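In: my questions concern the predicted model and sequence given below.
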Amino acid sequence: MEPMEHRTSWTFVTNHARILAMVLEDPETRLRDMAVTCRITERAAQAIVANLESAGYLTRVRHGRRNHYEVTSGAPFRHPAEGYQPITDFLRLLVDLNRRAEGAGRPPVDGDHHERDSRG
């Protein structure tokens, strides 16, 4: 089977979902890492985090120079078709898929959220 060509007009997973999955996997992930993984600017990642926080999908607490994020337990999907289902089941699937891809030798994106330095 031929590999699918890279499409940029739309995706099945939004950057909001990607960022929530990153927070679920690592509550101290940095905005910089979110941006690199999603291939967006840090300002766009910051806006997404603000959207998610204001909608009640995550909380943010400052720990020294770092933020600690937490996905809200039991938060439902936003669309009524899936609104009865908690978003965390879907996020765990994304985390698991990412781990499997990394285990299969997927080349890491520069600044992948698993490779951290000591800066905040």
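Out: The structure has been received and is ready for your questions.

In: rest of the way, CA atoms for contacts and neighbours
Out: Noted.

In: Val23: what's it in contact with?
Out: The contact partners of Val23, by Cα atoms under 8 Å, 6 or more residues apart in numbering, come to 29, 69-71.

In: second structure follows, compare the two:
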Amino acid sequence: MGQWTFLTNHAHVLIYVSRDPGARVREIADAVGITERTAHGILTDLVDDGYLRRIKEGRRNRYECVENLPLRHPVESDHRIGELLRALGGLTPSS
């Protein structure tokens, strides 16, 4: 099989965080197969663009997905982030 995937690293990080909102950057990076620096940058992108909320809990961060925002590409912009996350097991139907 080839080395490409259907989803971007941004999508992989978002899915991982939706499954484990309290995950550390190192855990996210290891799971996605990227560096911690890249994972941190992606988390910052997702927070800055409103797809995640960062909640400080002591010295750690916890993330909350914002489900009602549209997917960014025009081809799928009529769908919401919550739909993608539920389809890929990131959120439960009651989320």
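Out: Ah, there it is. Just so you know, these numbers come straight off a predicted model, no measurement behind them.

In: sorry, back to before: wait, which of the contacts of Val23 of the first structure is closest to Thr88 of the first structure?
Out: Val71 (8.0 Å; Cα to Cα).

In: okay, helices next: where are they in the first structure?
Out: 15-25, 31-38, 42-54, 87-103 (DSSP state H).

In: and Ala81 of the first structure, which of those is closest to it?
Out: Using Cα to Cα, these put helix 87-103 closest to Ala81 of the first structure, at 12.7 Å.

In: how close does the residue nearest the centre of the first structure sit to Glu5 of the first structure?
Out: Central residue of the first structure (Cα atoms, centre = their mean): Ile19, 1.9 Å from the mean position. Applying Cα to Cα, to the nearest Å, the value for Ile19 of the first structure to Glu5 of the first structure is 24 Å.

In: please apply the same query to Asn51 of the first structure.
Out: The gap separating Asn51 of the first structure from Glu5 of the first structure is 31 Å, by Cα to Cα.

In: who has more neighbours out of these two?
Out: Asn51 (14 against 6; other Cα atoms under 10 Å).

In: which residue in the second structure lines up with the more buried one?
Out: Using TM-score structural alignment, the partner of Asn51 of the first structure in the second structure is Asp45.

In: re the thing from before, and the helices of the first structure as a markdown table, adding distance to Arg78 of the first structure?
Out: Listed next are the helices of the first structure as a markdown table, based on distance: least, Cα to Cα, whole Å:
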| stretch | distance to Arg78 of the first structure |
| --- | --- |
| helix 15-25 | 11 |
| helix 31-38 | 21 |
| helix 42-54 | 11 |
| helix 87-103 | 9 |
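
In: closest to Ala75 of the first structure out of the ones you listed?
Out: Of those, nearest to Ala75 of the first structure by Cα to Cα is helix 87-103, at 5.9 Å.

In: helices or strands next to the closest one in the packing?
Out: helix 15-25 (3 or more Cα pairs under 8 Å, 6 or more residues apart in numbering; DSSP states H and E).

In: what range in the second structure matches the helix it packs on?
Out: By TM-score structural alignment, helix 15-25 of the first structure lines up with residues 9-19 in the second structure.
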